[in-house]
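1. sequence-free structure coming up:
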């Protein structure tokens, strides 16, 4: 599943503690559904809940929350378009292990579409890219997501205090 791998790589790259200790991060797919239609196309899709677990995490949950939300802005655009003031489909749980560490679990819905096309007498599978975001006039442009995350979380001496 491409999105699980991409999300894992993004979190390891931009969450400082996960960059140092990537084995603390566990990502899996649960409650998956396979979708296909009785049409002339063999294309299909699947939807699932991505379960993200970070064990023995000594940072602020925000060091995981913000990168996940920024990743979703590009990789699961429809999720934000469907959130119109109702309950968020993104849930989390925090277990306080001791005064300095937590276990953090996030669950978020993801979808992937696969196009099956004829090519040179055979078939080809291609992952469909996310559709472009519909301009509602409410989006903010974040031209440098890596720079933003590096500024906020890249230098451990400059992390935001928990009370902010």
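-> Yep, it's here. The structure presented is a predicted model; accordingly, all values stated were derived computationally and were not measured. Numbers count the residues shown, from 1 in each chain.
2. all contacts plus neighbour counts: C-alpha atoms, from now on.
-> Fine.
3. residues near residue 159, how many?
-> 15 (other C-alpha atoms under 10 Å).
4. residues contacting it?
-> Contacts for residue 159 (C-alpha atoms under 8 Å, 6 or more residues apart in numbering) come out as 152, 153.
5. Please report the distance of it from residue 54.
-> For residue 159, the distance to residue 54 equals 19 Å [C-alpha to C-alpha, to the nearest Å].
6. And residue 14, by the same measure?
-> 14 Å.
7. just residue 97 next, same as before
-> With C-alpha to C-alpha as the criterion, residue 97 and residue 54 are 12 Å apart.
8. just residue 150 next, same as before
-> For residue 150, the distance to residue 54 - C-alpha to C-alpha - is 20 Å.
9. Let me know the outermost residue of this protein.
-> residue 121 (36.5 Å; C-alpha atoms, centre = their mean).
10. Past the one helix or strand residue 17 maps to, which element shows up next along the chain?
-> Using DSSP states H and E, residue 17 falls within helix 16-20. The helix or strand immediately downstream of helix 16-20 is strand 25-36, counting by DSSP H and E.
11. The structure to be compared is supplied as follows:
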């Protein structure tokens, strides 16, 4: 479940400033599909990734954007509506947000000297700042004030 671990890392490194203690991740309803043939031991892992952000205080659109950005680059088989969600509204500023999305990982089983090597499909790094910008702001129309800003480290 390398994709789920990488998605978790992507969320923690995002401008959302979510703390690790507030980010819970689970893999549910997993399924393994064998692609074995005469000389093939490859397989796929497909599961529902459940991501829970507790005590979330930012706009939900920001969390959705960060996850969709990563998903488009790293889960090519995703559906056009890949994320389901639930929210527990704690007060007018805070919520617990649960995202559920299906992830699929292809695992190659390659014969090497002395045994087999299992290789997961690679995770593509995502540039959170569009167009390699070092500073950017996120607006949610029609509000003229930014809901988030990002300044690259060292700026």
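-> Perfect, I can see it now. Everything quoted here is computed from the prediction, not taken from an experiment.
12. Spit out the residues that contact residue 97 and residue 54 of the first structure alike.
-> residue 103.
13. ok, these two, which is more surrounded?
-> residue 54 (21 against 13).
14. What residues in the first structure pair up with the longest helix that the second structure contains?
-> Scanning the second structure for the helix with the most residues, using DSSP state H, yields helix 60-74. Aligned by TM-score structural alignment, helix 60-74 of the second structure falls on residues 61-75 of the first structure.
15. likewise stretch 20-34 of the second structure?
-> Using TM-score structural alignment, stretch 20-34 of the second structure corresponds to residues 22-36 of the first structure.
16. Name the residues that touch the matching stretch?
-> Residues contacting stretch 22-36 of the first structure (C-alpha under 8 Å, 6+ apart): 4, 8, 12, 18, 42-57.
17. ok, longest strand in the second structure?
-> strand 95-112 (DSSP state E).
18. where does residue 127 of the second structure sit relative to residue 74 of the second structure, distance-wise?
-> Residue 127 of the second structure is 13 Å from residue 74 of the second structure, by C-alpha to C-alpha.
19. Who has more neighbours out of the two?
-> Between residue 127 of the second structure and residue 74, counted using other C-alpha under 10 Å, the more crowded position is residue 74 (22 against 12).
20. Can you verify my assumption that the more buried one contacts residue 126?
-> No - with contact defined as C-alpha atoms under 8 Å, residue 74 of the second structure does not reach residue 126; the gap is 9.1 Å.
21. gap between residue 28 of the second structure and residue 100 of the second structure?
-> Applying C-alpha to C-alpha to residue 28 of the second structure and residue 100 of the second structure gives a distance of 10 Å.
22. Pull up the overlap in contacts between these two.
-> 48, 49, 50.
23. To which residue of the first structure is the second one aligned?
-> Under the alignment (TM-score structural alignment), residue 49 of the second structure maps onto residue 50 of the first structure.
24. one step back: and residue 28 and residue 100 of the second structure? which has more neighbours close in?
-> Counted by other C-alpha under 10 Å, residue 28 of the second structure and residue 100 do not tie: residue 100 has more neighbours, with 20 against 13.
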